[in-house]
Structure formats: C-alpha cells, structure tokens
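Undergrad: Output the structure for:
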Amino acid sequence: MRIAGEIILKSLGAWVAIWGFSRLLNAPKKLECYTAGVGMIGWAVYLIVEVFNDGILMKNFLAAVAVALVSQAMARHFKAPVILFVIPGILPMVPGAGMYRIVYSIVMGPENMVGTYLLETATAAGAIALGIFLGEALQKVFFYEFHR
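TA: From the prediction side, this is the model:
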C-alpha cells in the first residue's frame, strides 16, 4: 500500500510540474489541466513499471506508449494538435540528468564513464521515441479499423 501512495503522490507532483510548464509555454488555458493530466498518466505508468522492472528501456518505452495513446485521444476529443499533449506528456521522462552526467564527465572527470552515460541516455531517448511512434501507429490502426 505504501508503494501505491508514493506513486499517487509523485504523479500528482508531476501534474503540478507539467501544469506549470504548460503555463510557461502558453498552452491554451482550457487545455492546461489536460496536458498536465497526460504527463501525470505517463509518469504514473513509468513509476508502476519501475516497481516490476527497473530497466530504463522498459520504463520509458511503456510510459511513452501510454502518453502517445492518451495524447491521440485528447487531441481528437479537443480537436487540437497531438503535439500539444505529447511534449508535456514526455517531459518527466526526458533524460536530462543523463545529459548532465555526460557533459560533466567530459569536462571534469572520469572519461571512462562517458560511454556508459551516453549509452544510458541514448537508450532512454530512443525508448521514448519508439514508444511514441508505436503508440501513434497502434492508435491509427485501431481507430481506422474500428471506425470505418
């Protein structure tokens, strides 16, 4: 039960952070809460997968698929561009700390760690990109198949 509480609390924190990000980037006011909701869903999926599988690839991939599917649904419902929901949705998963570690290792220190950090960051970014692609492809296949 403790893990569920942590996931809910962290997901709500992600909602607040993404809502602020949406305000900062002047997202349409009527959609700010919904863009934050997409990000909250993506982060919740990330945290749930983390409980079962600590691999960076699976966490980012499944969360990105969820973000893509929910973003497509929101875009259709609100008749808005999908990118308006996808960018805030993937924001919590972006491997910014990995990029920092790469640059820090290049500038300050142990060069033998640059490759490790680079591989980890590229894996996370690739999993996010692949998850978005697959989520959008799945949505198009199912939407067009069942709504002819």
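Undergrad: switch to C-alpha atoms for all contacts and neighbour counts from now on
TA: Fine.
Undergrad: what's the helix or strand for the residue nearest the centre of the chain?
TA: Centroid-nearest residue in the chain: Ile90, 2.6 Å away (criterion: Cα atoms, centre = their mean). Assigned by DSSP states H and E, Ile90 falls within helix 83-90.
Undergrad: elements contacting that helix?
TA: helix 2-24, helix 32-52, helix 56-78 (3 or more Cα pairs under 8 Å, 6 or more residues apart in numbering; DSSP states H and E).
Undergrad: between these, which one is nearest to Leu138?
TA: Nearest to Leu138, of all the helices and strands packed on helix 83-90, is helix 56-78, at 8.1 Å by Cα to Cα.
Undergrad: The closest one packs against which elements?
TA: By 3+ Cα pairs under 8 Å, 6+ apart, helix 56-78 packs against helix 32-52, helix 83-90, helix 114-146.
Undergrad: Identify each buried residue in the longest one, please.
TA: Going back to what we said before, that points to helix 114-146. Neighbour-count burial for helix 114-146, with 16 or more other Cα atoms under 10 Å as criterion, is recorded at 114, 117-118, 120-125, 127-132, 134-136, 139.
Undergrad: count of residues packed around Gly55?
TA: 11 (other Cα atoms under 10 Å).
Undergrad: so how many other residues sit close to Ala36?
TA: With other Cα under 10 Å as criterion, Ala36 counts 25.
Undergrad: Equivalent analysis for Trp15, please.
TA: Neighbour count for Trp15, taken as other Cα under 10 Å: 25.
Undergrad: Proceed likewise with the subsequent sequence, for comparison:
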Amino acid sequence: MLTSFIASAAFGLIFNVPKRTLPHCGAVGMAGWLVYTIGMRLSAGAIAATLIAAVTVTVISQLFAKQYKTPIIVFSVAGIIPLVPGGLAYDAMRNVVVDNYGLAVQFAVKAFMISGAIAIGLVFSEVINRIIRGSGKHAAHRHAGRTDRR
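TA: The predicted model follows:
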C-alpha cells in the first residue's frame, strides 16, 4: 500500500499537479491498488479486479476534484498508475526479442485486456456520474418549470 501511495504521489509530482494535492493523488492510487489486491485475493481475476479498481479510482477522483475545485485528471491520472500493466508489457517485448512469440502474444494480450479494463473503468464511472448528475438537474429543471394551474 505504501509503495502504491508513493508511486502515485511521485507520478503527480512528475505531472506538476498542485503540491497541495500530492497526498490526495497518493491516496487515490493506494485506494485503487487496495481494491485491486482485494479483488485478486477474492479470485476475481486481473481484468475484473482492474476494472473495479479503475472505477474506484475515478469515483474517488471525482470526489476530490469537487472538494478541492481541481480538474479530475489531476487525481485520476496519478491514481491509475499502480494499475498500469507495465510489467506485462515489458515481458511481452522481452519475449519478442528472444524469439519466444507464443509467450510474447500471451503477455501482450493480457496487458492489452488490462489496459482496456482501465479505460472502460474510467469511462464507466464517468458515465454513471453524468447520469446521476444529469438526472438530478433534469428533475430540478422539470419542477422549476411547472406552474400551479388550478
């Protein structure tokens, strides 16, 4: 957990996020990694665990963005770093170099699927957030537009 916190906060530092948000970037990454770890221990599989963790990262990022009046990307980009399958991509390329194409394809497909799960998780959470916020606005708009005709 500590490593994921440090990695996320350090990545925020690399991307020049506001210094006051660095601990929050670390917390988002740590929360995402915690959810991923729990998912893996519950035998959800790497792809499902990554999807759930990416949704978690986005939800927490949305909350922090609203609370600190900062763009959501400040938290979501730094927070998603622990979930990126860099080791799998490296293993895929290493196996290409040593002419072990069968294993390289297996690693590459898994890295691609995990990357897709990250993307879907980020988008899915944002869509749900927009639906929830949108339905509240529409309901308020409908009620505001009514006049009492008796």
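Undergrad: one step back: how about the helices and strands packed on helix 83-90 of structure 1 in JSON lines, adding distance to Ser105 of structure 1?
TA: As requested, the helices and strands packed on helix 83-90 of structure 1 are exported to JSON lines (distance: least, Cα to Cα, whole Å):
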{"stretch": "helix 2-24", "distance to Ser105 of structure 1": "28"}
{"stretch": "helix 32-52", "distance to Ser105 of structure 1": "27"}
{"stretch": "helix 56-78", "distance to Ser105 of structure 1": "20"}
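Undergrad: among those helices, which is nearest Phe146 of structure 1?
TA: Of all the helices and strands packed on helix 83-90 of structure 1, helix 56-78 comes closest under Cα to Cα, at 14.5 Å.
Undergrad: For that closest one, which outside residues touch it?
TA: Where contact means Cα atoms under 8 Å, 6 or more residues apart in numbering, the residues beyond helix 56-78 of structure 1 that reach it are 34, 38-39, 41-47, 49-50, 53, 80-83, 85-86, 89-90, 93, 120, 123-124, 127-136, 139.
Undergrad: on that earlier part again, where does the helix holding Ile90 of structure 1 end up in structure 2?
TA: Using TM-score structural alignment, helix 83-90 of structure 1 lines up with residues 73-80 of structure 2.
Undergrad: quick revisit: the very next helix or strand once past the helix holding Ile90 of structure 1 versus helix 114-146: what angle between them?
TA: Once helix 83-90 of structure 1 ends, the next helix or strand along the chain (criterion: DSSP H and E) is helix 96-108. Helix 96-108 of structure 1 runs at 160 degrees relative to helix 114-146, counting by axes from the mean of the first three to the mean of the last three Cα atoms, to 10 degrees.
Undergrad: tell me which residues of helix 96-108 of structure 1 are tucked away?
TA: For helix 96-108 of structure 1, using 16+ other Cα under 10 Å, the buried residues are 98-99, 101-102, 105.
Undergrad: for stretch 63-75 of structure 2, same thing?
TA: Buried residues in stretch 63-75 of structure 2 (16+ other Cα under 10 Å): 64-65, 70, 72, 74-75.
Undergrad: CSV for those residues, including distance to Ser8 of structure 2?
TA: What follows is the buried residues of stretch 63-75 of structure 2, written out as CSV (distance: Cα to Cα, whole Å):
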residue, distance to Ser8 of structure 2
Phe64, 15
Ala65, 16
Thr70, 17
Ile72, 15
Val74, 11
Phe75, 9
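Undergrad: can you tell me which of the residues you listed lies nearest to Arg142 of structure 2?
TA: Among those, Ala65 lies closest to Arg142 of structure 2 (Cα to Cα), at 27.9 Å.
Undergrad: quick one: contacts for Gly45 of structure 2?
TA: Gly39.
Undergrad: Looking at structure 1, name the residue matched to Thr56 of structure 2.
TA: Using TM-score structural alignment, Thr56 of structure 2 pairs with Ala66 in structure 1.
Undergrad: distance of its match from Ile90 of structure 1?
TA: From Ala66 of structure 1 across to Ile90 of structure 1, the span is 10 Å (Cα to Cα, to the nearest Å).
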